[in-house]
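Engineer: Fold the following for me, if possible:
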Amino acid sequence: MNILLTGGTGLIGSYFIKKYSSQHTFTVTSRAPDKARRQLGGAVTVVKSVDEINNISAFDAVINLQGAGIADKRWSAQRKQTLQNSRWQVTEKLAEMIMAADKKPLFVSGSAIGYYGPRDAEPVNEEGTPKQRDFAVELCQQWEQKALAVSEQTRVVVLRTGVVLSAQGGALAKMILPYKMGLGGPLGNGTQMMSWIHIDDMVRAIEYILHHDTIQGPVNMTAPGPVTNKAFSRTLASVLKRPHIFKVPVVVLKTAMGEMSSMLLEGQAVVPDKLRNHGFEFNYPTIRAALKDVT
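Structural biologist: The predicted structure follows:
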């Protein structure tokens, strides 16, 4: 396939290109084209933005993963605006380009399990709706709506992504540091649910979606075994052969991270019903198998 990929230098995008470079032709957007070429290799075409794409009909699929890092900085009013604009604007632009195209490519666009808002341990599939509203809910809902605006013109899939576990960085790199120092333990009371996915299953699922035309709309990109934060932290400590002693108090997280601490202290038990119902099989269905591979 000929694929336009935004966010191609990020954790998921770069892994996808590396794994499937022989199966697809990639055009990637990056504000630092030279750096992107060095990272991704000479076979990838790099442009500064989607504004440089003159004919989106030339692509079989558009994969939109662009967006500022949700956990990179505290959520000030300015940072929230950046998080919104970096997702909403490019998604809206791509939808407009697809709408105007003679031959409309498949549109696969990012989202996150934050769509469901804070929930209890009851499993939630793609039919679930938020029980509470917060910044992440609003961010994801608007993000999805802008992509789904062209769902009557072409197949649209939105990727409700959980915590991606990778040896190359991302959330896991930040989680591991306290354990390596012997200070690992659950966050708060540890009962909050954590929905995760191994990076290899993540990109395999995207590839699966590209080739299965009956998959459309929201898709939960999570492993079938969500766990409590306490179970995750205990398993991580076990895999690393490090202590699991220190509970991180809620007040410490809220003081250090502000509103962003809700991402760690609240959660959802998200299950990938749509992927499983369409025959996708996970290579890393359990948290122990996933953590053993990436640590």
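
Engineer: all contacts plus neighbour counts: C-alpha atoms, from now on.
Structural biologist: Will do.

Engineer: mind listing what the residue most central in space within the chain touches?
Structural biologist: Centroid check for the chain by C-alpha atoms, centre = their mean gives residue 161 as the closest residue, at 3.9 Å. Contacts for residue 161 (C-alpha atoms under 8 Å, 6 or more residues apart in numbering) come out as 110-113, 220-222.

Engineer: can we see that at 6 Å?
Structural biologist: By C-alpha atoms under 6 Å, 6 or more residues apart in numbering, the residues touching residue 161 are 112-113, 221.

Engineer: Using neighbour counts, trim those to the buried set.
Structural biologist: 112-113, 221 (16 or more other C-alpha atoms under 10 Å).

Engineer: Now for the nearest residue to residue 59 once chain neighbours are set aside, how many residues are close by?
Structural biologist: Closest residue to residue 59 apart from its sequence neighbours, by C-alpha to C-alpha, 6 or more residues apart in numbering: residue 2 at 5.0 Å. Neighbourhood size, residue 2 [other C-alpha atoms under 10 Å]: 15.

Engineer: Residue 2 is in contact with residue 57, isn't it?
Structural biologist: No - counting by C-alpha atoms under 6 Å, residue 2 does not reach residue 57; the two are 10.2 Å apart.

Engineer: Which parts of the stretch 101-250 of the chain are helices?
Structural biologist: Here the stretch 101-250 of the chain has its helices, by DSSP state H, counting those that start in this stretch, at 135-148, 171-180, 199-211, 229-240, 250-257.

Engineer: Now tabulate these in CSV and tack on distance to residue 19 and mean neighbour count.
Structural biologist: Shown next, in CSV, are the helices of the stretch 101-250 of the chain (distance: least, C-alpha to C-alpha, whole Å; neighbours: other C-alpha atoms under 10 Å):
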stretch, distance to residue 19, mean neighbour count
helix 135-148, 26, 21
helix 171-180, 20, 14
helix 199-211, 8, 18
helix 229-240, 26, 20
helix 250-257, 35, 14
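
Engineer: Please provide the structure for the following sequence as well, for comparison with the first:
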Amino acid sequence: MKIVIAGGSGFVGQALSDFFLKNGDDVVILTRHPKPTSPQLKLTYIEWLNADSHPAPLLEGVHVFINLAGESINSGRWDEKRKQRILQSRLKATNELLHIMENLKEKPQVLINASAIGYYGTSTSETFTEESNSVGSDFLAETVKQWEDLAKKAETIGVRTVLARFGIILAKNEGALPKMALPYRLFAGGKLGKGNQWVSWIHIEDVIQAISFLIQNELYKGPVNFISPNPVTMDEFGKALAKVLNRPHWVPTPEIALKILLGEMSLLMLEGQKVLPKKLLDHDYKFHFPTLDSALKDIFQK
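Structural biologist: The predicted model follows:
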């Protein structure tokens, strides 16, 4: 199988690339800064999103497009310039992928477009599934809505489109977990804000395996929640993290401190949503790490 990953140099993209290469697939990374091709690894880098780049003729015969491209939402305070870069980088990359697919003689079987459970907005009382409507009007919810609306245009050219709504992805050295673990390593960990906000999380291994699962399952289309079936509160998350790191859970961080430090971005920590992976469960996906304890033990103790 030939698989194209836009945003393949990022955290999730690298993990997916390694998985598909070990599986014997051909992997193409779309990047502004291509590296030398590695034919022995069946890995190719193709330049895109530059004025003089023309990737479409090089992408005939692709079976799967995976779009992870866009500026990280965790890269700093959300001032107006950064928010525009976060939104526009996603829209620009998705527009370019649509243009590429439109010009292919043979269309890919599926587009997997990254998204986020931020679509649902925040709540301490509601439980969201793929059947839930968005209740969010914050920056992240509005960004996700625009991003998904654009990606869904791939359906008009006959491409099955999956909107992969990621929760907090857990891995040892990448993503949010190292930042969350640092205070505990320094014996200064504790609950963030009130502690009753929900954390909908997923182990990186389940991200990879679930993407592979839905590529092979043609019943999947539309939104799919990429989170474990067992979300926890922030206080429960902190206690589990403290336990696996053998550290105390005792120094609370007040809401006002995070709001001063992170600005609007603090909603990622202080607000939350309880989200369930209804589609994955309905189609009998078996989670490798369904509980937080099993996920954290695998990450920190193996």
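
Engineer: re the thing from before, give me the subset of the buried ones among the contacts of residue 161 of the first structure lying in strands.
Structural biologist: 112, 221 (DSSP state E).

Engineer: what residues are up against whatever residue of the second structure lines up with residue 113 of the first structure?
Structural biologist: Matched by TM-score structural alignment, residue 113 of the first structure corresponds to residue 117 in the second structure. Contacts of residue 117 of the second structure were listed using C-alpha under 6 Å, 6+ apart, and they are 165-167.

Engineer: got these as a markdown table, with distance to residue 40 of the second structure columns?
Structural biologist: Supplementary listing: the contacts of residue 117 of the second structure in a markdown table, determined by distance: C-alpha to C-alpha, whole Å:
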| residue | distance to residue 40 of the second structure |
| --- | --- |
| 165 | 33 |
| 166 | 32 |
| 167 | 34 |
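
Engineer: Tell me the one among the residues you listed nearest to residue 129 of the second structure.
Structural biologist: residue 165 (10.6 Å; C-alpha to C-alpha).

Engineer: So what does residue 172 of the first structure match up with in the second structure?
Structural biologist: By TM-score structural alignment, residue 172 of the first structure lines up with residue 177.

Engineer: What's the local residue count around residue 13 of the second structure?
Structural biologist: 20.

Engineer: Pull out the buried positions in the helix or strand hosting it.
Structural biologist: Counting by DSSP states H and E, the element that carries residue 13 of the second structure is helix 11-22. For helix 11-22 of the second structure, a neighbour-count test (16+ other C-alpha under 10 Å) marks 11-13, 15-17, 19-20 as buried.

Engineer: next helix or strand past it?
Structural biologist: strand 26-31.

Engineer: re the thing from before, now render the buried ones among the contacts of residue 161 of the first structure as TSV, adding distance to residue 129 of the first structure.
Structural biologist: Listed next are these as TSV, based on distance: C-alpha to C-alpha, whole Å:
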residue	distance to residue 129 of the first structure
112	13
113	11
221	16
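
Engineer: in stretch 87-96 of the first structure, what's buried?
Structural biologist: 87-88, 90-92, 94-95.

Engineer: Correct me if wrong, but residue 40 of the second structure is in a strand.
Structural biologist: No - per DSSP: H, G, I helix; E, B strand; the rest coil, residue 40 of the second structure lies outside any strand segment and is helix.

Engineer: With adjacent residues omitted, what lies nearest to the counterpart of residue 68 of the second structure in the first structure?
Structural biologist: Using TM-score structural alignment, the equivalent of residue 68 of the second structure in the first structure is residue 65. Sequence neighbours aside, residue 7 is the residue nearest to residue 65 of the first structure in space, at 4.7 Å (criterion: C-alpha to C-alpha, 6+ apart).

Engineer: And the contacts of the helix holding residue 13 of the second structure?
Structural biologist: 8, 208.

Engineer: 7 Å instead?
Structural biologist: Helix 11-22 of the second structure has contacts (C-alpha atoms under 7 Å, 6 or more residues apart in numbering) with 5, 7-8, 27, 41-42, 68, 174, 208.

Engineer: Equivalent analysis for stretch 174-185 of the second structure, please.
Structural biologist: Against stretch 174-185 of the second structure from outside (C-alpha under 7 Å, 6+ apart): 11, 169-172, 189, 242, 247.

Engineer: I am finished for the moment; much appreciated.
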